[in-house]
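Chemist: Got a sequence here, can you model it:
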Amino acid sequence: METATGLIFRDATDADVDVLVALIESAYRGDTSRTGWTTEADILQGQRTDPEGVLAVIKAPGSRLLTVERDGQVVACCQLEHRGDHAYFGMFAVSPALQGGGVGKVIMAEAERTAREDWGAQEMHMSVITVRNDLIAWYERRGYRRTGKMTPFPYGDERFGIPQRDDLEFELLVKPLV
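Modeler: The predicted model follows:
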């Protein structure tokens, strides 16, 4: 599907894994990520994901890795996972060069529409690191609410990065889709 913004949405395939890993890493880790506003470089080093993690999302039953292209280039992605009456939203990455230009809003709206229409999801759930105040505020402006339900950060599991502080945890954010 192509939007008025020139974005084309499709499900990721095995052939997309390397490009998607590079995109996700560029949006969250290292100096390249500092070009955009979603960087986690000051709180986490190391990797954000790996080819096995991306492939697992692509292959999992009830899961989709929505891939977004513009002018033939992959510029964004997000994970959607069907979990009964709700969908889980994760692995959201927008190319740092496009951040702040409204692309993320369009992708969120498409992800929510997809979860509602394809799966009948009543809510969208996501987990956000609690120290990411700007990011949480961005989601709140899009109708998500903080629940106060916390999950510990997986310290010691470098598949999720190397924490630069000892107070990281995830909070569940929820948005009604109906």
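
Chemist: When you work out contacts or count neighbours from here on, use the C-alpha atoms and nothing else.
Modeler: Noted.

Chemist: For this protein, which segments are assigned as strands?
Modeler: For the chain, the strands defined by DSSP state E occupy 8-11, 44-45, 63-70, 73-83, 86-94, 123-129, 145-152, 162-163, 169-176.

Chemist: Let's compare: structure for the following, please.
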Amino acid sequence: MNTVLTPVFRKAVEADVDAIVALVQSAYRGDASRQGWTTEADLLDGQRIDPDGVAEVLAAPDSAVLLAAIDGELLACCHIERQGDAAYFGMFAVHPPRQGSGLGRLVLAEAERYARQVWQCRAMHMKVIDARGDLMAWYERRGYRRTGEYSPFPYGDARFGLPRRDDLRFELMVKDLPGVTA
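Modeler: From the prediction side, this is the model:
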């Protein structure tokens, strides 16, 4: 297990697009992703995100990509988007050799803090591939609850990867964010 140093958080800018794509890809796809525990390599081939997708969320209103760096090295990221009084959490990636070090917990906590304090959001929502029981359990240990509300995987859209199985779907997970007052 790696020791976590305190990361420096900042919002991503357009110049970060390629580094974000490389980080997300390394955490989820291909052999490099197998160094960590968040790999989707057994479920999906192909890309996880592309530069156009990252640029799109960077330019969107009520959207932020948060980066975590240690000693100037980008090691983790996530995307959050305000959707009414809730924020949506996604594009979460931690550099595979740093997974299991506690860095992911810090990034998730920073995303929750940002949503609560900057946007006054009352809840965080995310969609997780329900075949990823280990990942869902990780989120449950951090206060997220499974809702039983499912949405289909975008089969046929290579922007989201090339499925290796035909039973993939997303489940909505939700966490209330305490401390927001009316």
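
Chemist: picking up where we left off before, same list (the strands of structure 1) but as JSON lines, adding distance to residue 26 of structure 1.
Modeler: Formatted as JSON lines, these follow (distance: least, CA to CA, whole Å):
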{"stretch": "strand 8-11", "distance to residue 26 of structure 1": "20"}
{"stretch": "strand 44-45", "distance to residue 26 of structure 1": "12"}
{"stretch": "strand 63-70", "distance to residue 26 of structure 1": "15"}
{"stretch": "strand 73-83", "distance to residue 26 of structure 1": "11"}
{"stretch": "strand 86-94", "distance to residue 26 of structure 1": "9"}
{"stretch": "strand 123-129", "distance to residue 26 of structure 1": "18"}
{"stretch": "strand 145-152", "distance to residue 26 of structure 1": "25"}
{"stretch": "strand 162-163", "distance to residue 26 of structure 1": "16"}
{"stretch": "strand 169-176", "distance to residue 26 of structure 1": "21"}
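
Chemist: which residue packs closest to residue 174 of structure 1, ignoring adjacent ones?
Modeler: Residue nearest to residue 174 of structure 1 in three dimensions, not counting chain neighbours: residue 125, with 4.6 Å by CA to CA, 6 or more residues apart in numbering.

Chemist: what about the strands of structure 1, which gets the closest to residue 37 of structure 1?
Modeler: With CA to CA as the measure, strand 86-94 is the member of these nearest residue 37 of structure 1 (10.2 Å).

Chemist: ok now that closest one, how far from the chain's centre?
Modeler: 4 Å (CA atoms, centre = their mean, to the nearest Å).

Chemist: and that strand, what does it pack onto?
Modeler: Packed against strand 86-94 of structure 1, as judged by 3 or more CA pairs under 8 Å, 6 or more residues apart in numbering; DSSP states H and E, are the following elements: helix 17-28, strand 73-83, helix 103-119, strand 123-129.

Chemist: No more questions from me, cheers.
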